[in-house]
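Engineer: Curious how this folds, go ahead:
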Amino acid sequence: MDFAFDARTEELRAKLLAFMDEYVHPAEQVVHEQRAGLDSPWENVPVVEELKAEARRQGLWNLFLPDSEYGAGLTNLQYAPLAEIMGRSPQLAPTVTNCAAPDTGNMEVLAQFGDERQKKQWLEPLLAGEIRSAFAMTEPEVASSDATNITTHIERDGDEYVITGRKWYISGAMHPDCRIFIVMGKTDPDGADIRRQQSMVLVPRDTPGVTITRAMQVFGYEDHYHGGHAEVVFDHARVPVSNLIGEEGGGFAIAQARLGPGRIHHCMRLIGMAERAIELMCRRAVSRDAFGKALAQQGVVQNWIADARVAVEQLRLLVLKTAWMMDTVGNKGAHTEIQAIKIATPRTVVGILDRAIQLYGAGGVSQDFPLAELYAGARTLMIADGPDEVHQRSLARRELKKYL
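Structural biologist: All right, here's what the predicted structure looks like:
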């Protein structure tokens, strides 16, 4: 395993670091100020649109997609340090580079499983940043940690599918440019194989019978950057059979293919969040005095900073190893490593952010610093894309299987 950056990665890192310093970080406060002056918090913010144009001009666009026909053609190992840099401003940087979930996962699904018409109609405008999208899987009335539990019905009626169900925490659905949902439901609810009961269909947002009932908050945040999270009702919504992605019964497998890259992308960005937290801790520690000496001279603060540095270095190596394995043996071959980083990274970064918040005192939980919002995002990732306990269960079974 060689984790040294190649020439292309070095070039993109330098451009991205400069872009972050010159454009992204200065815009973080501007976004809040401009959004406060809008008629609706879901409207497009002018500075965000300006940054998108600049990122595209600089070639910092669609870096996440390994398919060179549609994206940058980077390997997971090449993309990892770039995603980490974007993770230092996880709400803004991925959005303005067109590398933000849920669009990234949806573009990957369409690139891998969509037919030519679906790619032309939906993938191309998503790649161009002309529209946004949402992924509708999670449901409020079942334990969605087990995707086989979903109850949304996708019933065929002649040349149409009729979709009926209720979803929530559907990321991206509140964005004014959201035009398409990828909806997972059951086309064969009584099928013998519980992992072949589900299918995925494309449902335009303006389809009759599709109603966004409310925006969902995450620790009080509405996550405007990523288009928010919504509760959505599908009441006998009809779409053509040609809107099926892949084949009937293939929804569960497509979901797993979508979630593998998504999980490592989250972990890459989480390391950037942790690096931002360490930087903020150090700046605070050297600028504040308590009980007659600088916070940086307090033993407990030194321990927090040292432990955070050790933890981040460990996590980065594990994420890079996982990226390397995904590139060399595929997502299935890296299954154990993907689960390991999904367990270890969010919980470790939550701990680092918690210490940083403690160091900032009242400021740490305020809107004047990014720590509270970073914490909300990191803590959510202990649930999103499969909760820790599901990954632990699967990982333990894999280990135990060697001895049974």
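
Engineer: make it CA atoms for all contacts and neighbour counts henceforth
Structural biologist: Fine.

Engineer: what ranges do the strands span in the stretch 251-400 of the chain?
Structural biologist: 289-290, 293-294 (DSSP state E, counting those that start in this stretch).

Engineer: a markdown table for those, including mean neighbour count and distance to Arg397?
Structural biologist: Formatted as a markdown table, the strands of the stretch 251-400 of the chain follow (neighbours: other C-alpha atoms under 10 Å; distance: least, C-alpha to C-alpha, whole Å):
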| stretch | mean neighbour count | distance to Arg397 |
| --- | --- | --- |
| strand 289-290 | 12 | 49 |
| strand 293-294 | 12 | 49 |
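
Engineer: Can I get these in CSV including distance to Gln358?
Structural biologist: Formatted as CSV, these follow (distance: least, C-alpha to C-alpha, whole Å):
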stretch, distance to Gln358
strand 289-290, 14
strand 293-294, 15
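
Engineer: List just the one of the ones you listed that sits closest to Leu12.
Structural biologist: Of all these, strand 293-294 sits nearest to Leu12, with 38.2 Å by C-alpha to C-alpha.

Engineer: and that closest one, what does it pack onto?
Structural biologist: With contacts defined as 3 or more C-alpha pairs under 8 Å, 6 or more residues apart in numbering; DSSP states H and E, strand 293-294 has these neighbours: helix 251-287.

Engineer: Would you do the same for the sequence below? I want to compare the two.
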Amino acid sequence: MRYKPYIQTLLFAALSVLLVFCMIRFPQDSFHAALRGLKIWWDVVFPALLPFMILSEIMMGFGVVHFIGVLLEPLMRPLFKVPGTGGFVMAMGFSSGYPVGPKLATQLRQQKLVTRAEGERLVCFTSTTDPLFIFGAVAVGFFHDATLGITIAIANYVGALLVGIMLRFHDRRGQITSYTTDQNQPLLLRALQAMHRARLKERRPFGQLMGDAVMSSFQTLFVIGGFIIIFSVIIEFISMGAISIVLASILTTVLSLFQLPEDLSQVFVIGFFEVTQSMQYMSELNTPIGMEIKLAVASALVAWGGISVHAQVASIISSTDMRYKPYFIWKGIHAFIAGALAFLFWKPFQSLALFQFTLPAFAEQTPTGGLILTWNNFQHIGLFASLFLLGLALISYMIHLISKRRLNN
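Structural biologist: Below is the predicted model:
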């Protein structure tokens, strides 16, 4: 369309003016919404992501990512059609949550360690929430039962892996990174050589590398904080006005076709933009809803992440040639799969005695209902990432030995 750019410009300008008008018209509501977003960022997001972002930057400088890349090549390449370095991105993304996966994938793309197609695949299936949010905020904070987090976590991570496998068919004609299939040298030796070469190529001294890692991590986290605060304000205005009523009425019609309570329409409207507030709204519903329905909705919205997270990801990948559109589409698919898996998994998991134990909370509740992080939380997240990477490495090494044996025969 000839006038499409002009229409988009006019639309964005009108929306920004409308937002400023609402902030002037409702200054008290705007202030409290912004304060709520700031509290979420400062209490949970900032301390949870900062250590992992800094450490991941340092590991990339020391060549650890190259070591993991060679080690995981036999697994990641045939399964997800991404280089072995994607295993590092997947482990850190699954354990640290939004938007660590896209951030690391962007860095790999900037260093030309992945192609555009491979980077888009990584961004789509490694962008998940973290165990801290699932167990601490959703399961303990809102549902008051840590064992329910098992169903949501497994549904989300299994769903992400299934999406990763399906993403093999994304941009099938896109370029792929070159890789060696030399079976003469041991896999571990090749991994060590790749790490050594990367370390020699990195000419920054340790002090500069550490400083750059801190500066880059702080910059990314402040951008994330800005998105969280502004979307908290936007959600407040949407829930106050006619937009929420119109969207909720449309969703009510759709939900009635599946014989679901109409009160869930407001949960979906809020969850489309931001997950945390939708979980709180659902926990306060007076309408009797089956736990399998609640878990399915919660799992789907957690997998979706909200437009707030989508805006963060779009901002992070904008420095590369990777596109946002595939992320939007595949996160919708991930949400559907995660919701369906949570609905199917809940009853079997509840009937297994194995899952009837008390889980340590990933976050402790304050007397006012908030969440705080303790040293135990970082131990849980670090252990999760380490065990995940170790498991991937063992599976990859077994695949390597099997393929080597076949070649020798």
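
Engineer: Got a TM-score for the pair?
Structural biologist: Between these two chains, after superposing, the TM-score reads 0.27 (TM-score structural alignment, normalised by the length of structure 1); 190 aligned residues with a C-alpha RMSD of 7.4 Å.

Engineer: To Arg398 of structure 1, which of the strands of the stretch 251-400 of structure 1 lies closest?
Structural biologist: strand 293-294 (48.5 Å).

Engineer: tell me which element Ala10 of structure 2 is part of?
Structural biologist: If you look again at residue 10 of structure 2, you'll see it is Leu, not Ala. Using DSSP states H and E, the element containing Leu10 of structure 2 is helix 4-25.

Engineer: Give me the distance between that helix and the centre of its chain.
Structural biologist: For helix 4-25 of structure 2, the gap between its own C-alpha mean and the chain's C-alpha mean amounts to 29 Å (C-alpha atoms, centre = their mean, to the nearest Å).

Engineer: cool, and stretch 17-26 of structure 2?
Structural biologist: Centre to centre, stretch against its chain (C-alpha atoms, centre = their mean), the figure for stretch 17-26 of structure 2 is 31 Å.

Engineer: outside of it, which residues touch it?
Structural biologist: For stretch 17-26 of structure 2, the external contacting residues (C-alpha atoms under 8 Å, 6 or more residues apart in numbering) are Ser30, Ile234, Phe237.

Engineer: okay if I get those as TSV plus neighbour count and distance to Val275 of structure 2?
Structural biologist: Shown next, in TSV, are these (neighbours: other C-alpha atoms under 10 Å; distance: C-alpha to C-alpha, whole Å):
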residue	neighbour count	distance to Val275 of structure 2
Ser30	20	19
Ile234	20	14
Phe237	20	16
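
Engineer: From these, pick the one nearest Phe272 of structure 2.
Structural biologist: Among those, Ile234 lies closest to Phe272 of structure 2 (C-alpha to C-alpha), at 12.1 Å.

Engineer: so what's that closest one closest to, chain neighbours aside?
Structural biologist: Among residues not flanking Ile234 of structure 2 along the chain, Leu19 sits closest, at 7.5 Å (C-alpha to C-alpha, 6 or more residues apart in numbering).

Engineer: Distance check, the one you found against Ala342 of structure 2.
Structural biologist: Separation of Leu19 of structure 2 from Ala342 of structure 2 (C-alpha to C-alpha, to the nearest Å) stands at 37 Å.

Engineer: Also Met166 of structure 2?
Structural biologist: Relative to Ala342 of structure 2, and taking C-alpha to C-alpha, Met166 of structure 2 is found at 19 Å.

Engineer: The two: which has the busier surroundings?
Structural biologist: Neighbours per residue, other C-alpha atoms under 10 Å: of Met166 of structure 2 and Ala342, the larger number sits with Ala342, 28 against 16.

Engineer: Please identify which helix or strand holds the more buried one.
Structural biologist: Taking DSSP H and E as the criterion, Ala342 of structure 2 maps to helix 325-351.

Engineer: Report the distance from the helix or strand just after that helix to the chain centre.
Structural biologist: Helices and strands here follow DSSP H and E; after helix 325-351 of structure 2, the next one along the chain is strand 364-365. Its chain's C-alpha centre and that of strand 364-365 of structure 2 lie 22 Å apart, by C-alpha atoms, centre = their mean.
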